[in-house]
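S.K.: got a predicted structure plus its sequence, pasted below:
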Amino acid sequence: MIKKIFNIILILLITISILPISVYADEPFEIDGKSALLMDFKSGKVIYEKNSNEKLEPASITKIMVLILASEALEKGKIKLEDSVLISENAASMGGSQVYLEAGGSNTVEELFKAICLRSANDAAVAMGEHISGSEEAFLKDMNKKAKELKMKDTKFKNLTGLPDPDHLSSAYDIALMGRELLKHEIVHKWLSMWTTSIKVGKDRDVIQDLVNTNKLIRFYPGANGIKTGFTQDAGYCLAASATKDETTFISVILGSKSSKIRNADSKKLLDYGFSNYESIAINKKGDVIDKISIEKGKKEEAKIIVKNDINLLAKKDSKEKFKKEIKILDTIKAPIIKGQKIGEIVIKSEDEILEKEDLIINKNIEKANVITMFTKLLENLVAE
């Protein structure tokens, strides 16, 4: 009887010891924050998540969207780095994290970029928004419009700064989408990865503000290159971080952590997990020429077929998975052709599973040949024969 009881206890102990391994097999570590996510920058693939669609206050991580719209405006020529931005009473009145811009003073667009990226300055964010869209309200509307374009389904911005508002919400997944979009703008990388700098503020520009990046990973995590911290009492400690090693870049998001120390440690944990286990594989670059194709009834008889966007896959480092590329092109291509017109696609497969698809397009406009052009071509062919 004693032996039987002993065996039952032994079986229970073995079962209990096995269960956690089974339950947490897909979660190799614990994350303190309310929500977390790890995303591959190039492919957008998510490889770790915890409550990633839970709507939470994002605090100053909000300013990633400010930086996206500012970067777009800069690239389109709507604003310039040397533009002088007149500081309004509204911008100067922002509380919280700031660089103490003075109403009636002026700062350049580049100085505002630095203040937002390093100090997470609320006054600089509002000044930037007013300069680009004419008013804080107009810029806020543009922020929410861009969020919809990026399919940030859990996000609603109520201000430009991330200052507390119960209706100002986002999610770890949406923030990763937003961070991924920002990193596509190379112009902003130099400020995101900058550790220290300084700017002058005040009506007479006689006050020096020394700026130190609030994202401590920039200095203390190898390869760190972004993105944005956030903190309020309601939101807790938040961080959207990015890092690059070799050709692989990951974006990690932590929301609602208990302290900056824990937030930073968990961000490192996520990034370490990504770099230890996965690598990005480049299949094709945007603009790669795949082939040439004949164009029926066109002024030009052939055109290049190019890849519309980069094709990247995320693979496990110890995986022996083999990828197969299939190219599908329309049987007949007739003029007129508009540059960028889809005429086929590349399909990347592993065995029978489709991993990625990307459009193949024509690289230029091709007008339809008129009667004279067609007659000229006919004569040229006859002479050639």
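M.R.: Perfect, thanks for sending it.
S.K.: C-alpha only now, for contacts and for neighbours.
M.R.: Will do.
S.K.: for residue 326, see how far away residue 294 is.
M.R.: In this view, residue 294 and residue 326 are 20 Å apart by C-alpha to C-alpha, to the nearest Å.
S.K.: so these two - more neighbours on which side?
M.R.: residue 294 (14 against 11; other C-alpha atoms under 10 Å).
S.K.: contacting residues around the more buried one?
M.R.: 301-303, 333 (C-alpha atoms under 8 Å, 6 or more residues apart in numbering).
S.K.: go again using 7 Å as the cut-off
M.R.: 301-303 (C-alpha atoms under 7 Å, 6 or more residues apart in numbering).
S.K.: next one: residue 264
M.R.: Residue 264 neighbours (C-alpha under 7 Å, 6+ apart): none.
S.K.: secondary structure class for it?
M.R.: helix (DSSP: H, G, I helix; E, B strand; the rest coil).
S.K.: can you tell me how far it sits from residue 230?
M.R.: Taken as C-alpha to C-alpha, the span from residue 264 to residue 230 is 12 Å.
S.K.: now residue 161
M.R.: Taking C-alpha to C-alpha, one finds residue 161 at 10 Å from residue 230.
S.K.: cool, and residue 127?
M.R.: 19 Å.
S.K.: residue 358 now?
M.R.: 35 Å.
S.K.: and for residue 42?
M.R.: Distance from residue 42 to residue 230, by C-alpha to C-alpha: 24 Å.
S.K.: one more: residue 118?
M.R.: 12 Å.
S.K.: tell me the buried residues in the helix or strand harbouring residue 312?
M.R.: Assessed by DSSP states H and E, residue 312 sits inside strand 311-316. Neighbour counts using 16 or more other C-alpha atoms under 10 Å place 311-314 of strand 311-316 among the buried residues.
S.K.: next up, a second structure to put side by side with the first:
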Amino acid sequence: MRESLLSVGSRRLVVLLVLLCLSLLPVTATSQEVPGAQTLIPSPPQLNASSWLLMDADTGEVLVEHDADESLPPASLTKLMTAYLVEHELNRGNLGLDDQVSVSENAWRTGGSRMFIQEGSTVPLQELLHGIIIASGNDASVAVAEHVAGSEAAFAELMNQQAERLGMENTHFVNSTGLPDPDHYASAHDLATLSRHIINDYPEHYAIYAEREFTYNDIAQSNRNSLLWRDSSYDGLKTGHTEAAGYCLVASAKRDGMRLISVVMGTDSEDARAQETQKLMSYGFRFFETLTLYDEGEELDAPRIWGGESDQLSVGVDQRIRMTIPRGSDDSLSASLSMPESIEAPVAQGDRIGTLEITLADETLKEVPLVALEDVDEGSLFKRLMDMVKRFIAGFFD
């Protein structure tokens, strides 16, 4: 009789433990959807140009392109890299805006568009940066190249190193100005990539690209980007022209929180490059939108973790997730979380836990690592033993 009572008591204890464990098992969300309404998108405009591209500056998504990876003469669009290198060195503390730059005879004699600096003079770097961006000064570009690297040829090596670092695969520089050379070329895609870095990497200098006029030595010169006068949403970036390159324009505009970058190469005139750019921009802003899906550090799930000091692990993304999608199609946007069935402690903040997959109408747009948003240390011996029992029981009932 005593043995029978003990047996009944043991069975009751097992049942209680099972019920307790089942109550602790987590429920994991695996998908998320955002309501919205779909819209139809027409074919992109065809431009009277050799090459063009439209890119979302936030996401890097290419919305429209035509021969965008073809290497072409970039003319003064080259100066985007010249200016970017200066901004890069300023950010590293190797240069200062008040640095006095000596003007060599070589810089003074450089032909083409000019800032009108004088041989033997010294000019503050800040003035030269404005002269490069606004007045498209070849003389200013050579003076800066010599100041930074000792010679223009050495500066071109730095330009190519930066181009490689930024993933500009169809670009090669031999000078700081864009004066014609058969070995000097760039693609629309590469120039858009560079422009995106100019905007996002060093925003403290970007305002220069929107300035309409620059005066040096009482000589006033207007920015050749006519869109700065036509539409207040435009705030950059650079024009270019040679006989070989035609009329080129890299532009950026921001409307309702969305920033686009356009590159148009090889048009027939100043008016044509502006008009073709406006076609691209109008299409992009009308038919696409940029959405912030998740903020950096946002928790997306809290799955069960075994053998840890706590029973749940905060999981999310360590970067802000922005997506470019057809305007009004967010009802077809969804996100799914993929994680292992079992997660064991210890886990350190930043450890990859799984994958966030973002899809639009069953097409995968982006895959992002899911990471631990916190540390979970290994639990005590008793805690680990209890978790072993809970896992065994949970597995028994699966």
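M.R.: Looks like it arrived, so ask away. It should be emphasised that the depicted structure is a prediction, and the values quoted were computed from it without experimental measurement.
S.K.: now for residue 161 and residue 230 of structure 1: what residues contact both?
M.R.: residue 60.
S.K.: pull the contacting residues for the residue of structure 1 sitting at the aligned position of residue 47 of structure 2.
M.R.: Using TM-score structural alignment, the equivalent of residue 47 of structure 2 in structure 1 is residue 31. Contact analysis of residue 31 of structure 1 by C-alpha under 7 Å, 6+ apart lists residue 266.
S.K.: quick one: residue 31 of structure 1 is in a helix?
M.R.: No - if the criterion is three-state DSSP, then residue 31 of structure 1 is coil and not within a helix.
S.K.: mind listing the strands for the stretch 251-398 of structure 2?
M.R.: For the stretch 251-398 of structure 2, applying DSSP state E, counting those that start in this stretch gives strands covering 258-267, 288-294, 299-301, 305-306, 315-316, 321-326, 333-338, 343-344, 352-360, 363-372.
S.K.: and those as a markdown table, adding distance to residue 384 of structure 2?
M.R.: Shown next, in a markdown table, are the strands of the stretch 251-398 of structure 2 (distance: least, C-alpha to C-alpha, whole Å):
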| stretch | distance to residue 384 of structure 2 |
| --- | --- |
| strand 258-267 | 50 |
| strand 288-294 | 34 |
| strand 299-301 | 23 |
| strand 305-306 | 7 |
| strand 315-316 | 21 |
| strand 321-326 | 36 |
| strand 333-338 | 25 |
| strand 343-344 | 10 |
| strand 352-360 | 20 |
| strand 363-372 | 20 |
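S.K.: mind checking which of those strands is nearest residue 18 of structure 2?
M.R.: Nearest to residue 18 of structure 2, of all these, is strand 305-306, at 16.6 Å by C-alpha to C-alpha.
S.K.: that closest one against structure 1, how far on average?
M.R.: Compared with structure 1 after fitting, strand 305-306 of structure 2 has a mean deviation of 10.5 Å; criterion: mean C-alpha distance after the TM-score superposition for structure 1.
S.K.: counterpart of residue 50 of structure 1 over in structure 2?
M.R.: In structure 2, residue 50 of structure 1 lands on residue 66 (TM-score structural alignment).
S.K.: you'd agree that match is up against residue 49?
M.R.: No - under the contact definition of C-alpha atoms under 7 Å, residue 66 of structure 2 does not touch residue 49, with a separation of 9.2 Å.
S.K.: re the thing from before, now the angle between strand 342-350 and the strand holding residue 312 of structure 1, please.
M.R.: Angle between the axes of strand 311-316 of structure 1 and strand 342-350 is 10 degrees (criterion: axes from the mean of the first three to the mean of the last three C-alpha atoms, to 10 degrees).
S.K.: contacting residues around strand 311-316 of structure 1?
M.R.: So strand 311-316 of structure 1 is contacted by 42-43, 277-285 (C-alpha under 7 Å, 6+ apart).
S.K.: what's that strand aligned against in structure 2?
M.R.: Residues 321-326 of structure 2 are matched to strand 311-316 of structure 1 when aligned by TM-score structural alignment.
S.K.: how close does that stretch sit to structure 1?
M.R.: Mean for stretch 321-326 of structure 2 is 1.5 Å (mean C-alpha distance after the TM-score superposition for structure 1).
S.K.: tell me who's in contact with residue 3 of structure 2.
M.R.: Here residue 3 of structure 2 is in contact with no residues (criterion: C-alpha under 7 Å, 6+ apart).
S.K.: residue 170 of structure 2 now?
M.R.: Taking C-alpha under 7 Å, 6+ apart, one finds 69, 71, 186-187, 190 in contact with residue 170 of structure 2.
S.K.: ok, the equivalent of residue 165 of structure 1 over in structure 2 to residue 140 of structure 2 distance?
M.R.: Mapped onto structure 2 by TM-score structural alignment, residue 165 of structure 1 lines up with residue 181. Distance of residue 181 of structure 2 to residue 140 of structure 2, computed by C-alpha to C-alpha: 19 Å.
S.K.: again with residue 202 of structure 2
M.R.: Where residue 140 of structure 2 is concerned, residue 202 of structure 2 sits at a distance of 20 Å (C-alpha to C-alpha).
S.K.: neighbour-wise, which of the two wins?
M.R.: residue 140 (31 against 14).
S.K.: what comes into contact with the helix or strand harbouring that one?
M.R.: For residue 140 of structure 2, the host element (DSSP H and E) is helix 138-149. Contacts to helix 138-149 of structure 2, defined as C-alpha under 7 Å, 6+ apart, come from residues 82, 101, 103-104, 107-108, 110-115, 128, 131-132, 151-152, 155, 176-177.
S.K.: pretty sure residue 333 of structure 2 is touching residue 362, no?
M.R.: No - using C-alpha under 7 Å as the test, residue 333 of structure 2 is too far from residue 362 to be in contact (8.5 Å).
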